[in-house]
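Enquirer: missing the sequence, but the structure's below:
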């Protein structure tokens, strides 16, 4: 008897500083995807960028279960049972062969940061003609680049914080000039960020020249382009989820990140012991909520997002500024991103269903494009 379930390849890990975050996200996807609808094959990409074999995948899943059982599986349920089955049987390590042979109906690339969220795997899947979940090549590439994001927002009258971008070769060739230029353009404090990284990795706050130099030096360890952003004191950090395709766009509730005692919402605030659950929904004046919703719809349109994304904002007094767009946000059942959707009646399983549905719709929409022309008709 043939299996009529949709075949879904879940790819996670990756050659990225967000490797471990990706594994945890994949755990939540694997725990909550509807096994009656989908036949799932997990594929683990190791830190060196190669695909894990059977033994390495098994070890990764075992570690995921042992280290994060309480976080991912608060109670024994189908997700944990299925994960144990995968550990027992393993899966094919030939992801690329499966792609070439059209073995999968759709790919769910649960990859954060570089080499996954940046349009690279999306480009490969487009080239191979395979449907996938989430935003396309250009949206992924633009949104992961903090400078490109700001440029597109400025053209479309979406406010962003003052900033300057610095390339690594510029920094190495003219350090003092770079420092002087930054200090002329903006006032301390600054936030220094690797341009194409997520999960607040590599971000630091600089309040003087010495700290600025140190922050830039550290940020260049992670990327060859760095964004230096004007800092403001104690902004509220808000987030909203968007989901859909073309003009069919739904918004989640608006949430507010809590950074606790930290000066800014850094990696420790998100994933460490000092992290706090965000407020859902965020307590906001009606006009502020309307502004965020308006900007979110505009961002979805102008960046040509599809599937889903998380959009983060700063609220400074009564001014709203775009912070960043995450085209593959972290998936944790109890984190702020999923809770802002749960507030709208969309639980994890329903979210996964809609994400896969939009991935299929996006693929079919692209398949209507014309790929052939009559050369003869053009030259006559």
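Expert: That came in fine, so what should we check first? None of the values given here were measured: they were computed from a predicted structure.
Enquirer: please count neighbours and contacts with C-alpha atoms only from this point.
Expert: Will do.
Enquirer: what ranges do the strands span in this structure?
Expert: For the chain, the strands defined by DSSP state E occupy 6-13, 38-45, 106-110, 163-167, 190-194, 204-206, 225-230, 236-245, 248-256, 307-316, 319-326.
Enquirer: one more structure, for comparison:
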């Protein structure tokens, strides 16, 4: 099936309108470089923080974005999606002086993180136009981006997760004291306050007492209209397992342990800045692969991860995060990430899979899903319109 993709144009989409914009750029440029090494035809499609689309050779390299890239973008022509011509492909028109350049995209590889990309929106766009794409579908993406829905899913699968509550911004703005009372009554300090649909530890606060709640809630609601507050796991070991499939076989990675010393959480700086970033696999001193935990916990994490992959109908690769209380041995599933930063290539490499193998499996499953969807009947013969009575419909609507 890879032969079917050899002559296709793969569009790698990155950027987006959310706080994880820069992380998406890193993942996007990484995927572009690796797909080109595989001999595939790849173009870059960048969406800026205002939702403007660009496709240009200059944005295909990370160095373009490393110094004052907003000013550089002013010298590039923007693009727009042709809604009429986009059918089994996405058709872009890029504005040029006195002309337009037309770009046909046969296969979409989303590398967005967070809202407006990793949440099922770009996946829904591609499905609307019947275009194959890599990675998880609409449903897996939309559920997994939401920490509250993820918690409910885990509970329904009898997979242990920490106690939590969900809250919306109107509850906080209308009566913050009532919300704080609810948290105090249902949970035990310390707790974590998190935006429900943000990643990369953005907007997260560990709260040790009720006096700290109001500021933490305000911060979380700054990044989302929906938040979760959950019990903290003390004596913590932060663990991660990745899952990969080409549509026929599901495999799990080794379990990774992230070390963050005396800090209360594995924050944005540790993930992406210090020593090149642990989430991109560069800060090796912060990572232990395989994790220094018991065989029992290792196997349970792999079992849960594979089970979650199947239950959300995931595709390509995902990452599942776990928390372990090293004193009590209690293990909790925490979050699902349907597009791990740089595809967690460092963890797959430690497990024995090179990045080209990961990408190939993602491409194969995305293409197979598209071909299977074309076999589904989308029409149904009916006389319902001929039998509809317009006068009755008007009467009922009044």
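Expert: Thanks, I have the structure now. All figures in this text were calculated on a predicted structure; none of them were measured in a lab.
Enquirer: give me the TM-score for this pair.
Expert: Overlay of the two chains. TM-score (TM-score structural alignment, normalised by the length of structure 1): 0.85; 351 aligned residues with a CA RMSD of 2.7 Å.
Enquirer: before we move on, back to that, which stretch among the strands of structure 1 comes nearest residue 80 of structure 1?
Expert: Ranking the strands of structure 1 by proximity to residue 80 of structure 1 (CA to CA) places strand 38-45 first, at 13.8 Å.
Enquirer: how big's the offset between that closest one and structure 2?
Expert: Compared with structure 2 after fitting, strand 38-45 of structure 1 deviates on average by 0.6 Å (mean CA distance after the TM-score superposition for structure 1).
Enquirer: what range in structure 2 matches that strand?
Expert: Aligned by TM-score structural alignment, strand 38-45 of structure 1 falls on residues 40-47 of structure 2.
Enquirer: can you list the buried residues in the matching stretch?
Expert: 40-47 (16 or more other CA atoms under 10 Å).
Enquirer: export these to CSV and tack on distance to residue 53 of structure 2?
Expert: What follows is those, written out as CSV (distance: CA to CA, whole Å):
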residue, distance to residue 53 of structure 2
40, 22
41, 20
42, 16
43, 13
44, 10
45, 7
46, 6
47, 5
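Enquirer: just to revisit the earlier point, nearest to residue 98 of structure 1, of the strands of structure 1?
Expert: Of all those, strand 6-13 comes closest under CA to CA, at 9.3 Å.
Enquirer: what does the closest one rub up against?
Expert: 19-23, 26, 37-47, 103-111 (CA atoms under 8 Å, 6 or more residues apart in numbering).
Enquirer: if we use 6 Å, what do you get?
Expert: With contacts defined as CA atoms under 6 Å, 6 or more residues apart in numbering, strand 6-13 of structure 1 is touched by 19, 22-23, 38-45, 104-111.
Enquirer: re earlier: nearest to residue 144 of structure 2 among the buried residues of stretch 40-47 of structure 2?
Expert: residue 47 (22.3 Å).
Enquirer: the nearest residue to that closest one once chain neighbours are set aside: what's it in contact with?
Expert: Nearest residue to residue 47 of structure 2, sequence neighbours excluded (CA to CA, 6 or more residues apart in numbering): residue 53, at 4.5 Å. Taking CA under 6 Å, 6+ apart, we find residue 53 of structure 2 in contact with 46-47, 78-79.
Enquirer: now render those as TSV, adding distance to residue 117 of structure 2.
Expert: As requested, the contacts of residue 53 of structure 2 are exported to TSV (distance: CA to CA, whole Å):
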residue	distance to residue 117 of structure 2
46	12
47	10
78	19
79	18
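Enquirer: distance of the residue positioned nearest the centre of structure 1 relative to residue 247 of structure 1?
Expert: Centroid-nearest residue in structure 1, with CA atoms, centre = their mean: residue 328, separated by 2.6 Å. Between residue 328 of structure 1 and residue 247 of structure 1 the distance is 20 Å, computed by CA to CA, to the nearest Å.
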